[in-house]
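Chemist: no sequence for this one, just the structure:
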């Protein structure tokens, strides 16, 4: 009886706990007596309370209809930013939000109260809030474009749903309820970490959000409504749906500095052009930039072969909807503003371009600057009948406009990261140039690091224009792709091999060093299969060669970069050339999408003939059909690899080589981009934030370390596991003030035995 009583008591207590637990959310939701259930901002206000963004007023009210001051919004933004503490202290005698203003000013957020103290406590206009939020997310926009950005990203709507400039009531004060509702939308739309601007706000990103013609009047403009960021809609200009991606919009006007510009065309109805098509595009530079597509570098449209400052243009082709052009700034001693025009040309695929306007313009800036130019230059020479390939580090001192300072007297202090060795670390300048050579190890793993340089003059008698670059630190990235090796103790039967290599136009940007060629050559030389089939594909497939292993490698130099992407054609071409033997394997390398029907037909072919297919997706995830590439590998017994950088092709080929020769399943997390996601190291004036995600399925990870290289040796910081495969650590900058931080850091993962998992991921410090 006594035990039964105890049991009943426990049941009663459990019921009470469950009832109290079930009522907790309701009670928690009623924090403010002036925001009750049924209020339009009820959920957003209580979300803001739960997130610690606001505590309301001492009398228990929130004041939803009161105007919010700029200082109050600034404080909420700092609390929303997951990369910062909840608040930054103010100096004695200053406004209580001055510390938060100091933090956001470091991110170049446009704030009136930064320079006008009294403006901190003024109510903030709705259009100004839109501009601040856009900058918080990394876009430098004027107020109108910022409001349009709010609409297109589903962060806010107009008063009546017309979603025009006037409908936003841009000059009205933002209320406290509207503010927390806006911040809640921001938190649901991407990362909670502040992006900010690299420079003072000037509206340089306005071109990314061109305003519809009806935006300034009372006409209705319909915008897509979903929870994901969406691009501006097609309104009156058929070309408005075309998308532009620019690596960097400002170049040094030295004849060397370059960037890639990609334009994604859509047809007249806003649909994506098929990836297996290639359309002709004329690209023109109004400032005489050097243009390079999939054909010749540039056409000289000026008399006497003297092109500058006349226009330059090239004819190139799309890779499906995308056309990528490498743009190199001209030499100039004055500031130049360039307008690049991308024009679809009548020809094959003309049905896609019978719209009123299919021209796309992109603006670039060329700025004359004195510089210490660091370059990694490949060099090839013959020694005793043997071809020697090596790389040299070249440091050049140049005036604004690119002219070399040939009479400069001094030397350069060189340092390197990631174990990269140099023949000398203090070469002297001769005729404005200093040179050192790279000593590469015979490591199987790829090496990615930096060369750090500081120019030291022998005396102070150097041109005044060089004041900003002498005795300053400069850097350049350097990579080494490693070597392939076979294990002599493995004795699996060597299969017949097929190599299916993407030769589309986008490979110019995704594999600029053509490592898919050199790594395939190394793979063939190591495996030594009796029969090898090599095909390349762009808009169609082209057979390269079928022969023994020592014959094939030189022919792979035929692989280029032009046209669209027809993966299925390449697969079928290779599979049709394979013999009926029972042991067959193929490697597919691609950086794009293609017709699913043709790929699935090729997949059926592979399964029917017993061909094991290893698939490699190179580049950005959004440009790949990863589910289909995974399906090909899974259903044929192969493995799918995704890498973001071609430098990791060597690791992938090494894994496949080991699986084929030794029967050991390839490590899908062997490369850095397969293991680490969203990795970043961000330095503010007061702290350093280190964060990364790890992909699922990469085994038991015991710890993740971020390593900094310094003059006093390496320093490691172990990140804190925060759940959901996320690792993060924040440290005050003063705690590492004695160390010289390079411009990059390394993420390293370890298992329980303290053995490194996968490759090291190197990221720039922002």
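Modeler: Happy to help now that I have it. None of the values given here were measured: they were computed from a predicted structure. Numbering: from 1, shown residues only.

Chemist: use CA for all of it now, contacts and neighbours both
Modeler: Fine.

Chemist: how much space between the closest residue to residue 264 other than its chain neighbours and residue 243?
Modeler: Spatial nearest neighbour of residue 264, chain neighbours left out: residue 322 (4.3 Å); criterion: CA to CA, 6 or more residues apart in numbering. Using CA to CA, to the nearest Å, we find residue 322 at a distance of 9 Å from residue 243.

Chemist: who has more neighbours, the two?
Modeler: residue 322 (24 against 17; other CA atoms under 10 Å).

Chemist: my guess is that one contacts residue 262. True?
Modeler: Yes. Between residue 322 and residue 262 there is a contact at 6.5 Å, judged by CA atoms under 8 Å.

Chemist: rewinding a little: who's in contact with the residue nearest to residue 264?
Modeler: Counting by CA atoms under 8 Å, 6 or more residues apart in numbering, residue 322 makes contact with 262-265, 506.

Chemist: closest one to residue 598 out of the residues you listed, please.
Modeler: Residue 598 lies nearest to residue 506 out of the contacts of residue 322, by CA to CA, at 20.5 Å.

Chemist: neighbours around the closest one, how many?
Modeler: Using other CA under 10 Å, residue 506 is surrounded by 30 other residues.

Chemist: pull the contacting residues for it.
Modeler: By CA under 8 Å, 6+ apart, residue 506 lies in contact with 319, 322-324, 561-562, 591-592.

Chemist: flag every buried residue along the helix or strand containing residue 13.
Modeler: Assigned by DSSP states H and E, residue 13 falls within helix 2-29. Residues of helix 2-29 classed as buried: residue 29 (neighbour count, 16 or more other CA atoms under 10 Å).

Chemist: residue 184 and residue 47: what is the separation?
Modeler: Taken as CA to CA, the span from residue 184 to residue 47 is 7 Å.

Chemist: then residue 534?
Modeler: From residue 534 to residue 47 the distance is 58 Å (CA to CA).

Chemist: one more: residue 451?
Modeler: Applying CA to CA, the value for residue 451 to residue 47 is 47 Å.

Chemist: give me the more crowded residue out of the two.
Modeler: Using other CA under 10 Å, the more surrounded residue of residue 451 and residue 47 is residue 451, with 22 against 18.

Chemist: excluding chain neighbours, what is closest to that one?
Modeler: Nearest residue to residue 451, sequence neighbours excluded (CA to CA, 6+ apart): residue 416, at 4.6 Å.

Chemist: go through the helix or strand residue 716 falls within and flag the buried ones.
Modeler: Residue 716 belongs to strand 715-718 when assigned by DSSP H and E. Neighbour counts over strand 715-718 (16+ other CA under 10 Å) mark residue 718 as buried.

Chemist: which outside residues touch it?
Modeler: With CA under 8 Å, 6+ apart as the test, strand 715-718 has contacts from 703-709, 729.

Chemist: put this next to the first one:
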């Protein structure tokens, strides 16, 4: 009887243990992701913003476990995680669009208009944005140095889209640094949280209303990050100082070689504003300055009750 009782107890214990065992998660923590831009740390070190995604949905509770360079077009580099995913529940963004004369050549179909509207479409009801344009010919608003404010801060997407329509034209030179100062100042004056300037330009500063250093100091003082998209359709521009402004203020830079790519660039900028982590690449063998480097990162993403997953994501930047 004792043997029978002991056997029964052991069997019951085993059945209970098997019932309590939690199945291993099968749903992946992420299915894809985006590299949202680059931040130049020094001549050998480059940081990129990375947002994990499940389909098109941002994985706000994702953790970046590790990163590695899978492929690279020039030189050799290592990668590591340099920051976990930081989520911004509310976005306050000044969208500043280049309205200089060269836009007629570099964006003749005004594709920047639809690209900016894509960013607006993804905004939540808690987010607020303003729309400005900048060029050397249009008279600025009384409280601004070089920019014209087409729509003040609002969550109303119809008003913001109308502002983008009004801001999409071409005239005059490029007061780029003054536009960054203006954007930062109106973000600060709005009193909104997580303030940023999202600026698109197709040229280097030619108006000299404000200096490179003034753009950095104003943005830092106001606590606004500068996220910049440089459109280099003719492949003849030096965006080094714009990259430095983005890096110095905690923002990111992206270079587009074709206006048709702007839609994706603005989309990735929204990802950067909403939730992203940081991956750092360090060259162990660095290609020549000016080399356009492309490649693929492997980023391991985990999340609660999800299966840890390796996400492959492309990256691109110009070596300094």
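Modeler: Ah, there it is. Here the structure is a predicted model, which means the values were calculated and not measured.

Chemist: give me the helices and strands touching the helix or strand residue 340 of structure 1 falls within, please.
Modeler: Take DSSP H and E as the rule and residue 340 of structure 1 turns out to sit in strand 336-344. Judged by 3 or more CA pairs under 8 Å, 6 or more residues apart in numbering; DSSP states H and E, strand 336-344 of structure 1 is in contact with strand 280-285, strand 359-367.

Chemist: okay, these in JSON lines with distance to residue 98 of structure 1 and mean neighbour count next?
Modeler: Formatted as JSON lines, those follow (distance: least, CA to CA, whole Å; neighbours: other CA atoms under 10 Å):
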{"stretch": "strand 280-285", "distance to residue 98 of structure 1": "46", "mean neighbour count": "22"}
{"stretch": "strand 359-367", "distance to residue 98 of structure 1": "35", "mean neighbour count": "20"}
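
Chemist: got those as TSV, with distance to residue 314 of structure 1 columns?
Modeler: What follows is these, written out as TSV (distance: least, CA to CA, whole Å):
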stretch	distance to residue 314 of structure 1
strand 280-285	5
strand 359-367	15
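
Chemist: select, out of those strands, the one closest to residue 127 of structure 1.
Modeler: Between those, strand 359-367 lies closest to residue 127 of structure 1; by CA to CA that is 25.6 Å.

Chemist: in structure 2, what stretch matches the closest one?
Modeler: Aligned using TM-score structural alignment, strand 359-367 of structure 1 spans no residues in structure 2.

Chemist: which SSE is immediately downstream of that strand?
Modeler: Counting by DSSP H and E, what follows strand 359-367 of structure 1 is strand 371-383.

Chemist: and the aligned residue in structure 1 for residue 251 of structure 2, what is it in contact with?
Modeler: Matched to structure 1 by TM-score structural alignment, residue 251 of structure 2 sits across from residue 638. Shown in contact with residue 638 of structure 1 (CA under 8 Å, 6+ apart): 612-615, 632.

Chemist: what helix or strand does residue 638 of structure 1 sit in?
Modeler: Residue 638 of structure 1 belongs to no helix or strand when assigned by DSSP H and E.

Chemist: ok, residue 68 of structure 2 next?
Modeler: For residue 68 of structure 2, the element it lies in under DSSP H and E is strand 63-72.

Chemist: by contact count, what packs against the helix or strand that that strand is followed by?
Modeler: The helix or strand immediately downstream of strand 63-72 of structure 2 is strand 76-87, counting by DSSP H and E. Under the contact criterion of 3+ CA pairs under 8 Å, 6+ apart, strand 76-87 of structure 2 touches strand 63-72, strand 275-285.

Chemist: just tell me which of those strands ends up closest to residue 150 of structure 2.
Modeler: Closest among those, using CA to CA: strand 275-285, at 27.6 Å.

Chemist: show me what that closest one is packed against.
Modeler: Strand 275-285 of structure 2 packs on strand 45-54, strand 76-87, going by 3+ CA pairs under 8 Å, 6+ apart.

Chemist: so what's the residue mapped onto residue 152 of structure 2 from structure 1 closest to, chain neighbours aside?
Modeler: By TM-score structural alignment, residue 152 of structure 2 lines up with residue 546 in structure 1. For residue 546 of structure 1, ignoring the flanking residues on the chain, the nearest one in space by CA to CA, 6+ apart is residue 533 at 4.4 Å.

Chemist: swap in residue 434 of structure 1?
Modeler: Setting aside the residues directly before and after it, residue 434 of structure 1 is nearest to residue 395 in space (CA to CA, 6+ apart), at 5.2 Å.

Chemist: and the one you found, what helix or strand is that in?
Modeler: For residue 395 of structure 1, the element it lies in under DSSP H and E is strand 386-398.

Chemist: residues in structure 2 aligned with that strand?
Modeler: Taking TM-score structural alignment, strand 386-398 of structure 1 hits no residues over in structure 2.

Chemist: what's the following helix or strand after that strand?
Modeler: Downstream of strand 386-398 of structure 1, the next assigned helix or strand under DSSP H and E is strand 410-416.

Chemist: where in structure 2 does that next one fall?
Modeler: Taking TM-score structural alignment, strand 410-416 of structure 1 hits no residues over in structure 2.

Chemist: that strand packs against which elements?
Modeler: On a contact count with 3+ CA pairs under 8 Å, 6+ apart, strand 410-416 of structure 1 meets strand 447-457.

Chemist: orientation of the strand it packs on relative to strand 410-416 in degrees?
Modeler: If you take axes from the mean of the first three to the mean of the last three CA atoms, to 10 degrees, strand 447-457 of structure 1 sits at 160 degrees to strand 410-416.

Chemist: skip the chain neighbours and tell me the closest residue to residue 640 of structure 1.
Modeler: Excluding the flanking residues, the one nearest residue 640 of structure 1 by CA to CA, 6+ apart is residue 615, at 4.8 Å.

Chemist: how many neighbours does the alignment partner in structure 1 of residue 162 of structure 2 have?
Modeler: Counting by TM-score structural alignment, residue 162 of structure 2 corresponds to residue 554 in structure 1. Neighbourhood size, residue 554 of structure 1 [other CA under 10 Å]: 11.

Chemist: nearest residue to residue 554 of structure 1 in space, please, no chain neighbours.
Modeler: residue 521 (7.9 Å).

Chemist: could you say which helix or strand holds the aligned partner of the one you found in structure 2?
Modeler: Mapped onto structure 2 by TM-score structural alignment, residue 521 of structure 1 lines up with residue 117. Assessed by DSSP H and E, residue 117 of structure 2 sits inside helix 111-121.

Chemist: would you check the span in structure 1 matched by the helix or strand just after that helix?
Modeler: For helix 111-121 of structure 2, the succeeding helix or strand toward the C-terminus, using DSSP H and E, is strand 128-134. Using TM-score structural alignment, strand 128-134 of structure 2 corresponds to residues 531-537 of structure 1.
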